[in-house]
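> Following is a predicted model, sequence given first.
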Amino acid sequence: MYIKFIGAAFLIVAGCMSGKEISSNYLNRLRQLEEIKKTIIFICGEIKYNNSNLDYVFTKISKNSKEFIKEFLESVVKDLNGNTEREITDVWCENVEKEIKTKTSLEASDLNDLKDMGNLLGITDKDTQINNMNLYLEKIQLQIDKLEKEKDEKCRLYKTVATMFGLLIVITII
């Protein structure tokens, strides 16, 4: 009899914890998009006002960045320095897949937008690069605004549905 209660409590707690985890992933995605936005603003400013090359920009920004951005930019610089024949766009896209995709809560659409923005880095003139980054910043800001607006509602929904699912399993089993 006690085993049933312990098992039921375990299932309900597991449902609650999975809801918190899904909610946490949602909030992490929002925070990570904001971090990417901040980094792109820095890159844009360095290119526009300091007229710096991308290797220098990525190295400088990675020193002041945290989390996944630091690892991403360091990996891009390392791959660029290790092989001079590679295009920056190829290195950028590979590292989005390798560093960003595996270490963040970003969705496929976020990653594709980041890759698209990187496709014009280093191969076009300064103004085109800046315009492309500004377009990306507008896209990412729309996504951040949407996530912010829905944050409370979705987080509460994720937690509630997961808890109810745990209760449903308990009711079904008992």
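Noted; the coordinates are in hand.
> contacts, neighbours, all on C-alpha from now
OK.
> so how far is residue 8 from residue 2?
10 Å (C-alpha to C-alpha, to the nearest Å).
> Same question for residue 156.
22 Å.
> more neighbours, these two?
residue 8 (19 against 13; other C-alpha atoms under 10 Å).
> Find the nearest non-adjacent residue to residue 43, please.
residue 57 (6.4 Å; C-alpha to C-alpha, 6 or more residues apart in numbering).
> ok, now residue 90?
Counting by C-alpha to C-alpha, 6+ apart, the residue nearest residue 90 is residue 119, at 7.8 Å.
> A further structure is provided below for comparison with the first:
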Amino acid sequence: MYLKLAGAALIIFAAYLMGCQVCALYQRRVRCLEEIILGLEMFRAEVNYGLTPLPQAFQAIGKKLNKPVGTLFFDFSSFLRQGKGLSALECWRSALEKSKPELSLKNEQMEILERLGSAWGHGDKEGQGRQISLMQELLRQALEEARAESQKNDRLWKYLGLIGGTTLVLFLF
């Protein structure tokens, strides 16, 4: 009898934890978007006030930010330093491709980041600043959507895990 109760409790708890894992994915997406926006603000300050070259700026920013966004910026800096005849856009795409699994972003959000790569190293400071501002605005909209989606789905997935585990226990016993 006690063994059945312990097994039932474990099944319900495991199902609840599975629901929490899905919630963590939504929350990680929000954190990544916040970090990317922060990184772009830091980049703008580095370029405008520090007159720092692209590779050094992204290396410094990558060290300051948390994973996986810090890794994305640091990888971009590494690809730029390696050269190999790649443009800044190609280096950005390579860094994005490498970091894509850890970022937990949707395809639309990844497309915004890919478009952001076209701003690196082209035109004057003002033109780059306008391009980055536009991308920041798009990322802020994506962040608001991600926050709303996270809030909406947070309780849903936790309750779904709990109810699913309880249903499974009822079917088994």
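Yep, it's here. Bear in mind that the values here come from a model prediction, so they are computed numbers and not experimental data.
> TM-score them against each other, please.
The TM-score (TM-score structural alignment, normalised by the length of the second structure) is 0.86; 173 aligned residues with a C-alpha RMSD of 2.1 Å.
> quick one on the thing from earlier: wait, what's in contact with the residue nearest to residue 90 of the first structure?
Residue 119 of the first structure is in contact with 89-90, 92-93, counting by C-alpha atoms under 8 Å, 6 or more residues apart in numbering.
> Just the ones in strands from those residues, please.
Secondary structure assignment by DSSP state E places none of the contacts of residue 119 of the first structure in strands.
> conserved subset of these in the second structure?
Mapped onto the second structure and checked by both residues aligned by TM-score structural alignment, their matches' C-alpha atoms under 8 Å, the contacts of residue 119 of the first structure keep the contacts residue 89.
> List buried residues within the contacts of residue 119 of the first structure.
89, 92-93 (16 or more other C-alpha atoms under 10 Å).
> Let me know whether residue 33 of the first structure touches residue 140 as I believe.
Yes - under the criterion of C-alpha atoms under 8 Å, residue 33 of the first structure makes contact with residue 140 at 7.0 Å.
> Which parts of the first structure are helices?
2-49, 54-64, 67-82, 88-95, 101-103, 108-118, 126-173 (DSSP state H).
> And residue 141 of the second structure, how far from residue 73 of the second structure?
21 Å.
> Let me fix that, I meant to ask about residue 49 of the second structure.
In terms of C-alpha to C-alpha, residue 49 of the second structure sits 19 Å off from residue 73 of the second structure.
> More neighbours: which of those two?
Set residue 49 of the second structure next to residue 73 and count neighbours by other C-alpha under 10 Å: residue 73 wins out with 29 against 9.
> Would you check that residue 161 of the second structure makes contact with residue 17?
Yes - between residue 161 of the second structure and residue 17 there is a contact at 7.2 Å, judged by C-alpha under 8 Å.
> out of these two, which sits in the more crowded spot?
Neighbour count, other C-alpha under 10 Å: between residue 161 of the second structure and residue 17, residue 161 has more, with 23 against 17.
> how about that one, what does it touch?
12, 15-20.
> Now flag whichever of the residues you listed is closest to residue 171 of the second structure.
The closest of the contacts of residue 161 of the second structure to residue 171 of the second structure turns out to be residue 12 (C-alpha to C-alpha; 12.4 Å).
> Residue 8 is in contact with residue 170 of the first structure, correct?
Yes - Residue 170 of the first structure is within contact range of residue 8, at 5.5 Å (criterion: C-alpha under 8 Å).
> Can you tell me, leaving aside adjacent residues, what's nearest to residue 105 of the second structure?
residue 29 (5.7 Å).
> Can you report how many residues lie near the one you found?
With other C-alpha under 10 Å as criterion, residue 29 of the second structure counts 21.
> ok, it touching residue 102?
No - the pair residue 29 of the second structure / residue 102 is not scored as a contact, 9.7 Å apart, by C-alpha under 8 Å.
> what residue is smack in the middle of the first structure?
Residue closest to the mean C-alpha point of the first structure, counted by C-alpha atoms, centre = their mean, is residue 106 at 3.8 Å.
> how much space is there between that residue and residue 47 of the first structure?
Counting by C-alpha to C-alpha - residue 106 of the first structure and residue 47 of the first structure are separated by 26 Å.
> what comes up buried for stretch 145-162 of the second structure?
Applying 16+ other C-alpha under 10 Å to stretch 145-162 of the second structure flags 146-147, 150, 154, 157-162 as buried.
> and which of those is nearest residue 133 of the second structure?
So of those, ranked by how close each gets to residue 133 of the second structure (C-alpha to C-alpha), first place is residue 146, at 19.5 Å.
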